[in-house]
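J.: Build the 3D model from these lines:
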Amino acid sequence: MNPVHTFVAAAALACALSAAAVAQAQEAVGVNAAIRNSVRTQPVGESALRPAALRGQVRTGDVFVSGAQSQLQILLRDQSIFTVGSNARVTIDRFVIDTDRGAGGASASVARGAFRFVSGRGGARSGAVRTPVSSIGVRGTVVEAVVGPDALFVLEGHPGLPAFSGSPDDATLIVLRGPGPRGGGFDTPGAIDVTSGGSTFTLERPGLAMFAWAGGTFGPFELSDEASARLSALLRAAPTSNTDSSPGDVLSAGLESGDAATFGARGPDGPDAIEPSVGCESRGPNQSPNSPGGGCNNAPPNPVP
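T.: This is a model prediction of the structure:
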């Protein structure tokens, strides 16, 4: 083959692959369903953070950063719910729709902060969430975790823990919230598989936790009520201003019940839709300028349990 023709063909193929990758990255995989206080996003392809907007589309590669006393809830196309709590930095890594309802779903990387992941449709999520020192597989259940110095804060004074000598930056606390193996509404038994340091630990009973850091793991162990309350506080920010707030931030806003977000991908029964589960107490004066005029009702918020 003529070398010029070969070069042109290779260049055309590279352009086609690049265009396909861009198109995949630009496809919406979820929506911002609830925002409290200071939450910023860096959409894929952009170089700067900007305030997150209610109903804003979430795409593969998007980064979210939350401040103190802040919260974001993302509804994904498979009906998984990802809640980003205080002091967090999260990247949506991938999203795969699996026609067999088996291996598809979302995965995310959490560099720091608190989060909750609730399984949606389909089977096990291998590596659904990754932290600097662990990978968490989720099987039809709810997992909560916190990465960084806040993990040490949550575990402060916890009975039975060994002395910690690692870096606070990668300390990771992971807890199975439930439901258990007979929990309703899921196709598979509720459990999480935590892989860290070359070993995998399976947690099947709500309330069990793992603590991991670079060079060590501890658990499974029963998380104390005090530690559980501290973790919950990081995930349930009050709708008030805080030191991280800026004029573009949302004080408290959420989609109204029944206000479904519908995406373009279609299955055998038509377009997939996800229903929000969080409302809001009130809209602050600094509602994000990109948010629609509606979307806030008078009912108190109903965070995912």
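
J.: going forward, measure contacts between C-alpha atoms and count neighbours the same way
T.: OK.

J.: longest helix of the protein?
T.: In the chain, assigned by DSSP state H, the helix with the most residues is helix 3-26.

J.: buried ones in that helix?
T.: 25, 26 (16 or more other CA atoms under 10 Å).

J.: OK, contacts around residue 192?
T.: Applying CA atoms under 8 Å, 6 or more residues apart in numbering to residue 192 gives the contacts 136, 137, 138, 139, 141, 143, 176, 202, 203, 204.

J.: pretty sure the first one contacts residue 117?
T.: No - taking contacts as CA atoms under 8 Å, residue 136 lies outside contact range of residue 117: 10.2 Å.

J.: circling back: which among the contacts of residue 192 gets closest to residue 214?
T.: Of all these, residue 214 sits closest to residue 136, with 15.6 Å by CA to CA.

J.: ok, how many other residues are close to that closest one?
T.: 24 (other CA atoms under 10 Å).

J.: which SS state does it fall under?
T.: strand (DSSP: H, G, I helix; E, B strand; the rest coil).

J.: residue contacts, the nearest residue in space to residue 123 that is not next to it in sequence?
T.: Sequence neighbours aside, residue 102 is the residue nearest to residue 123 in space, at 4.6 Å (criterion: CA to CA, 6 or more residues apart in numbering). Shown in contact with residue 102 (CA under 8 Å, 6+ apart): 122, 123, 124.

J.: Please provide the structure for the following sequence as well, for comparison with the first:
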Amino acid sequence: MSLARRICVTGLGNGVALGLALGLAGPVSAQQIGATTVVKNDVSRLKGAQKNSLAEGDTVFRDEAVQTGADSLAKLVFLDQTNLSIGPNARIALSQYVYSDERPAGKVALNLLKGTYRFVTGDLDKKAYEIKTPVATIGVRGTVFDVWTTGARSVITLVDGEVRVCTRQASPQACLTLDQPGAVAIVTAGGVSPARPGSATRFSFGGYCGANPGLCTPTRFSEKGSGPQPAAFAALCGR
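T.: Below you'll find the model as predicted:
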């Protein structure tokens, strides 16, 4: 069998089972890397000049972008079980994705171009994740963190674990490690600094979660046809 990994997704929205497969045999023109588990209002995929609406349970692919409109929300779950929740008026580029059960190393590269997000680490080694905004790079250490980013400034809030936040400008590059829940880094092209207590620039994605609990509940793909489930109750195909 030439498939490195096959994850079964069932019961998503219309109840149709999806097989998410990552091939080893050669180049893949549209590599499937995950699926939507939450879609509220206006959520679209962008590929070149093409724009198509996304629904709950739709597959997402490498080298495309996902965009949300006003009053819109989405959640993506990737093959390695990374969870990415997306707030209104956001746009993310799914730049690179390499993952399989048969290879110990992988790569996830995401560009958070604008908007608000919550990122929950998946099963890959922490060094495999490359998260960028227009002004920041975020080094993942086994982590949950929130991001609010514009073209000129990014605000990163640690929810759990640890992250290292650096400016994208390599010379001179400034970095700040967040290792306490609630710690905040503010990044611009000129540098990175911690947020002052009570600062209006502090941000939490949690405000979107109350009315949309599935948006912020860690989700894994279920093997047995019950759809995405909380992490403690789910299993992977082949495990």
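
J.: rewinding a little: would you mind putting the contacts of residue 102 of structure 1 into CSV with secondary structure alongside?
T.: What follows is the contacts of residue 102 of structure 1, written out as CSV (three-state DSSP):
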residue, secondary structure
122, coil
123, coil
124, coil
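
J.: Please, where are all the helices along structure 2?
T.: All helices of structure 2, identified by DSSP H, fall at 213-216.

J.: now the spatially most central residue of it: how far from residue 145 of structure 2?
T.: Nearest residue to the geometric centre of structure 2 (CA atoms, centre = their mean): residue 84, 3.0 Å. From residue 84 of structure 2 across to residue 145 of structure 2, the span is 10 Å (CA to CA, to the nearest Å).

J.: what touches both of these two?
T.: By the contact definition CA under 8 Å, 6+ apart, residue 84 of structure 2 and residue 145 are jointly contacted by 118, 119, 120.

J.: Of these, which is the nearest to residue 95 of structure 2?
T.: residue 119 (15.7 Å).

J.: my read: the closest one touches residue 148, true?
T.: No - Residue 119 of structure 2 is not in contact with residue 148 according to CA under 8 Å; the separation is 11.5 Å.

J.: thinking residue 141 of structure 1 is in contact with residue 122, fair?
T.: No - between residue 141 of structure 1 and residue 122 there is no contact, the gap being 11.5 Å when judged by CA under 8 Å.

J.: so how far is the longest strand along structure 2 from its chain's centroid?
T.: Longest strand in structure 2, counting residues (DSSP state E): strand 107-120. Distance of strand 107-120 of structure 2 from its chain centroid, counting by CA atoms, centre = their mean, to the nearest Å, is 5 Å.

J.: mean deviation of that strand from structure 1?
T.: Superposed on structure 1, strand 107-120 of structure 2 shows a mean distance of 1.1 Å to its aligned residues (mean CA distance after the TM-score superposition for structure 1).

J.: What residues sit buried inside stretch 165-180 of structure 2?
T.: Buried residues in stretch 165-180 of structure 2 (16+ other CA under 10 Å): 165, 166, 167, 168, 174, 175, 176, 177, 178, 179.

J.: Strands - which of these land there?
T.: Using DSSP E, the buried residues of stretch 165-180 of structure 2 in strands are 165, 166, 167, 175, 176, 177, 178.

J.: Run a quick neighbour tally on the corresponding residue of structure 1 for residue 99 of structure 2.
T.: Structural alignment places residue 99 of structure 2 opposite residue 97 in structure 1 (criterion: TM-score structural alignment). If you count neighbours by other CA under 10 Å, residue 97 of structure 1 ends up with 17.

J.: one step back: the buried residues of stretch 165-180 of structure 2 into CSV, with extra columns for distance to residue 210 of structure 2?
T.: Listed next are the buried residues of stretch 165-180 of structure 2 as CSV, based on distance: CA to CA, whole Å:
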residue, distance to residue 210 of structure 2
165, 28
166, 31
167, 32
168, 33
174, 35
175, 33
176, 30
177, 29
178, 25
179, 25
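
J.: Could you find which two of those are furthest from each other?
T.: Comparing the members of the buried residues of stretch 165-180 of structure 2, the greatest separation, given CA to CA, is between 168 and 179, at 20.4 Å.

J.: from the shared contacts of residue 84 and residue 145 of structure 2, which is closest to residue 69 of structure 2?
T.: For those, the minimum distance to residue 69 of structure 2 (CA to CA) is 17.0 Å, reached by residue 118.

J.: and residue 80 of structure 1, what pairs with it in structure 2?
T.: By TM-score structural alignment, residue 80 of structure 1 lines up with residue 82.
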